[in-house]
Each structure stands twice: as C-alpha cells, then as structure tokens.
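A.B. asks: No letters, just coordinates:
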C-alpha cells in the first residue's frame, strides 16, 4: 500500500540499486543489533556505499529506519495483493497464506526493535506510527465498516476495539508468547482469532 503523504527522502533521486541496498542494510542491522548499534556508517558499509550517499537520501538514521520499515511493508503487500480493497473474509484467507505468515514473522522482529527504542528514540516510533500504522488502521477500519454494512459483523460492533483486538492478538502471540515453531501453528491461531472476530460458533 503506497502512502502518498509520507515524507520523501531528501535529495534528488539516485541509483535504485543503491536505494534498495541502503534500505535492506538498514533493516538487516536493525534486526541484528538494534537502533543504537546500527550506525549510518555500518549501514553504508553493509550496503556497499558511503555515508555521504546515505545522507543524500535521508536526513538522519531515524528517517532512514522509518522509510526502510515502510518500504518492507509495501514490498511485501505488493506481492500479496491489494488487501485494502478486500472483504474481511478475504483478509482472513490472506492471513492464512504461508507467505503472509512468514512476512508476519519477519515484521514482528523489526517491530520488537522499534518498540525497544521508544525510550531513547521516541521520534522513530512516532514517525512510523504517523506514516504507516495510523493510515493502516484507517484502511482496516473501512474494511470492518464494510463488513458491518454487509452483515458479516454486527452493525453495533466497535470498529476501534476490533482493530485493537486483532493487532494486539497478533503482537501478543508473536512477541510476548514467542514465535510458533511451525507455520501451521500460527495458521491455526489466525483461524481461531478470526472466528472470534466473526463471533461464529
């Protein structure tokens, strides 16, 4: 999902291969060592470029991390399809796919690092929330409203609570309780979660 309101990297467009290398390096180091240890110098070295090349694209490390995470989400979703136009039942089937579950496993590793950086780098999470998380909540809210309108959900269902329940359940299962050992275990959990959302027997 493209977010047209997201701030653009500073500077004029550069080589796309270097763009991708810098974003990938930032993600890899974010997962491996966290925000504090993932310096611009280390990111540039891992990407096979220079610090100057990174700073031509991004204002600072925080700006780079936000763009890297958003880029990862957009790249993953481009392969999965236009989820924002799907029905809630179609979203259920999307989340059951092996590639979606694998993407969730990778994303929650990054989310854990971002959450862990809140005290020392609150601007990173704030910027990511504004540029990515909140727009996604709005889109997911529209999916839920459509489900209420077509009778899939109760008309008096609380949209905000449903979103929080869904996101909270996924985060709790993957971060707080630990990643399931097998894809099928997570698929079963997703099925159980959606059955609660639909309130089906």
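C.D. replies: Arrived safely, thanks for sending. Source: prediction; values computed, not measured. Numbering: from 1, shown residues only.

A.B. asks: Could you use CA atoms for every contact and neighbour count after this?
C.D. replies: Noted.

A.B. asks: Which positions within whatever helix or strand residue 113 lives in qualify as buried?
C.D. replies: Assigned by DSSP states H and E, residue 113 belongs to helix 98-116. By neighbour count on 16 or more other C-alpha atoms under 10 Å, the buried set for helix 98-116 is 100-101, 103-105, 107-114.

A.B. asks: can you give me the angle the host helix or strand of residue 167 makes with helix 98-116?
C.D. replies: Assigned by DSSP H and E, residue 167 belongs to helix 159-171. Angle, helix 159-171 to helix 98-116, by axes from the mean of the first three to the mean of the last three C-alpha atoms, to 10 degrees: 90 degrees.

A.B. asks: helices or strands next to the helix or strand just after helix 159-171 in the packing?
C.D. replies: Remark: after helix 159-171, the chain's next helix or strand is helix 183-198, criterion DSSP H and E. Secondary-structure packing of helix 183-198 (3 or more C-alpha pairs under 8 Å, 6 or more residues apart in numbering; DSSP states H and E): helix 88-96, helix 98-116, helix 159-171.

A.B. asks: any chance of the ones you listed in a markdown table, with distance to residue 68 too?
C.D. replies: Listed next are the helices and strands packed on helix 183-198 as a markdown table, based on distance: least, C-alpha to C-alpha, whole Å:
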| stretch | distance to residue 68 |
| --- | --- |
| helix 88-96 | 23 |
| helix 98-116 | 10 |
| helix 159-171 | 20 |
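
A.B. asks: let's bring in a second model and compare:
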C-alpha cells in the first residue's frame, strides 16, 4: 500500500528550526564562537540538544546556518536581466559574508573542515547545493530571456562569483563596493555570453 505525506518519523517543526538559529546568533553575539555550546543553545531555544543534532551535526554547521544561510533555497531577485540578477545575488552574498558574526564564524568553520572531512561533506551537501540551486534558477531565467544561448556550468558560475567575494572578504580583507561588484559581474557575464 502506498501512502503519501512526510514519511517516517516526526515532521520538522519550523518554529524549533527558527528558535535554534535565533538562539545560536544571540549566544554568538554574547559569548563568542568558542563559548557557544549545544547545551546552551538548546536551553535558550527552549528545546533539547537532541533536537539540535537532528538538524545540525556540529556547532560549526549550526553557526554557519545561523549567520550565513540555511539549506533552504531562496530564489534570487528577478531584476529583468542576467547582470542585474547576478548583481543582486552578489550584493546579498557580500552582505552575508561581511557581517561581524560571519567574519567570526567562517574562519573557524574552515579550521573544522580541515580537521573533519565530514564537516566539509555536510556543508557541501546542505549549503553549497542550495546556493547552486539558486544560481541555476537565475541562469535558467537568462536562458529563457534569450540572454544566454545555453545553460552555463553551475559549478563554474558559483565558484567565480562566490570565490571572488570570499577571497575579497576573508583572504585579503578588503571592502568590495557596488562599483567593484558590478565589474566582477560584467566580466562574468561577458565570459558566459562569449563562450562558444
């Protein structure tokens, strides 16, 4: 017999999801990355540590979701053009990466990735996959408008846009204003349009 629904187990409670992320952000701001614990987060969120571990496998994953983004796909703004769409996405990524909490969490997540391969795998499965879905939606619109003759490689576009912003913010610690971001987008769009 076939049944429909959410399958085995309890359905996810999105109020608990939100409470965990809010608690994690508040603790991070109050005590810093090193002193955030799953126990303290659970207590502040009014839930159990087990509920947190059903959602996140590590503190790094939880705080990454809390300060940068969750695994939920957020469709990029439709500005009417590929350049405009990429610029809007780039502005959102820049804003997320430049926040004080992101600047505290991301370097520590990188350390955990280097020590624990499973952290890297989880981040790729959850967060990189959702980012690429967002980019796919954006590029599909450009193909539909006739701005691109074919669908570009998602991985390449993701690496070029995200990589440029990551390098600027976290490696060389420079600000990237809208004019510079527009230049990055212009080069990216030119490359996408000129490829045979």
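C.D. replies: Happy to help now that I have it. These figures come from a predicted structure and were not determined experimentally.

A.B. asks: TM value for the aligned chains?
C.D. replies: After superposition, the two chains reach a TM-score of 0.64 (TM-score structural alignment, normalised by the length of structure 2), with 179 aligned residues with a C-alpha RMSD of 4.4 Å.

A.B. asks: I'd like the distance between the closest residue in space to residue 76 of structure 1 that isn't next to it in sequence and residue 131 of structure 1.
C.D. replies: Closest residue to residue 76 of structure 1 apart from its sequence neighbours, by C-alpha to C-alpha, 6 or more residues apart in numbering: residue 103 at 7.1 Å. Applying C-alpha to C-alpha, to the nearest Å, the value for residue 103 of structure 1 to residue 131 of structure 1 is 20 Å.

A.B. asks: Could you check the angle the helix or strand harbouring residue 191 of structure 2 makes with helix 154-166?
C.D. replies: Using DSSP H and E, residue 191 of structure 2 falls within helix 178-194. Between the axes of helix 178-194 of structure 2 and helix 154-166, defined by the same axes, to 10 degrees, the angle is 160 degrees.

A.B. asks: Report the inter-axis angle for helix 178-194 of structure 2 versus helix 82-98.
C.D. replies: Per the same axes, to 10 degrees, the angle that helix 178-194 of structure 2 makes with helix 82-98 is 130 degrees.

A.B. asks: buried stuff in helix 178-194 of structure 2?
C.D. replies: 181, 182, 184, 185, 186, 188, 189, 192.

A.B. asks: With residue 46 of structure 1 as the reference, measure out to the counterpart of the fifth one in structure 1.
C.D. replies: Looking back up the chat, that one is residue 186 of structure 2. The alignment partner of residue 186 of structure 2 in structure 1, by TM-score structural alignment, is residue 195. In this structure, residue 195 of structure 1 and residue 46 of structure 1 are 44 Å apart, going by C-alpha to C-alpha.

A.B. asks: Equivalent analysis for residue 22 of structure 1, please.
C.D. replies: Counting by C-alpha to C-alpha, the gap from residue 22 of structure 1 to residue 46 of structure 1 is 8 Å.

A.B. asks: three-state assignment of the residue positioned nearest the centre of structure 2?
C.D. replies: Centroid check for structure 2 by C-alpha atoms, centre = their mean gives residue 69 as the closest residue, at 4.3 Å. Here residue 69 of structure 2 is recorded as coil under DSSP: H, G, I helix; E, B strand; the rest coil.

A.B. asks: what's near enough to touch it?
C.D. replies: By C-alpha atoms under 8 Å, 6 or more residues apart in numbering, the residues touching residue 69 of structure 2 are residue 127.

A.B. asks: Then residue 154 of structure 1?
C.D. replies: Neighbouring residues of residue 154 of structure 1 by C-alpha under 8 Å, 6+ apart: residue 148.

A.B. asks: Find the nearest non-adjacent residue to residue 29 of structure 1, please.
C.D. replies: Leaving out its chain neighbours, residue 29 of structure 1 is closest to residue 38 (C-alpha to C-alpha, 6+ apart), at 5.6 Å.

A.B. asks: mind listing what the one you found touches?
C.D. replies: Contact analysis of residue 38 of structure 1 by C-alpha under 8 Å, 6+ apart lists 26, 29, 30.

A.B. asks: Can you report how many residues neighbour the last one?
C.D. replies: Just to be clear, that refers to residue 30 of structure 1. Counted with other C-alpha atoms under 10 Å, residues neighbouring residue 30 of structure 1 total 24.

A.B. asks: How about residue 166 of structure 2?
C.D. replies: By the criterion of other C-alpha under 10 Å, residue 166 of structure 2 has 19 neighbours.

A.B. asks: what does residue 140 of structure 1 align to in structure 2?
C.D. replies: Aligned partner of residue 140 of structure 1 by TM-score structural alignment: residue 135.

A.B. asks: host element of that match?
C.D. replies: helix 129-145.

A.B. asks: And the contacts of that helix?
C.D. replies: Outside helix 129-145 of structure 2, the residues touching it (C-alpha under 8 Å, 6+ apart) are 71-76, 78, 81-82, 85-86, 148-152, 154-155, 157-158.

A.B. asks: Mind giving me the PyMOL command for buried ones among those?
C.D. replies: Filtering the contacts of helix 129-145 of structure 2 down to the buried ones (16+ other C-alpha under 10 Å) takes a single PyMOL command:
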select buried, resi 76+78+82+85+86+148+150+152+157+158
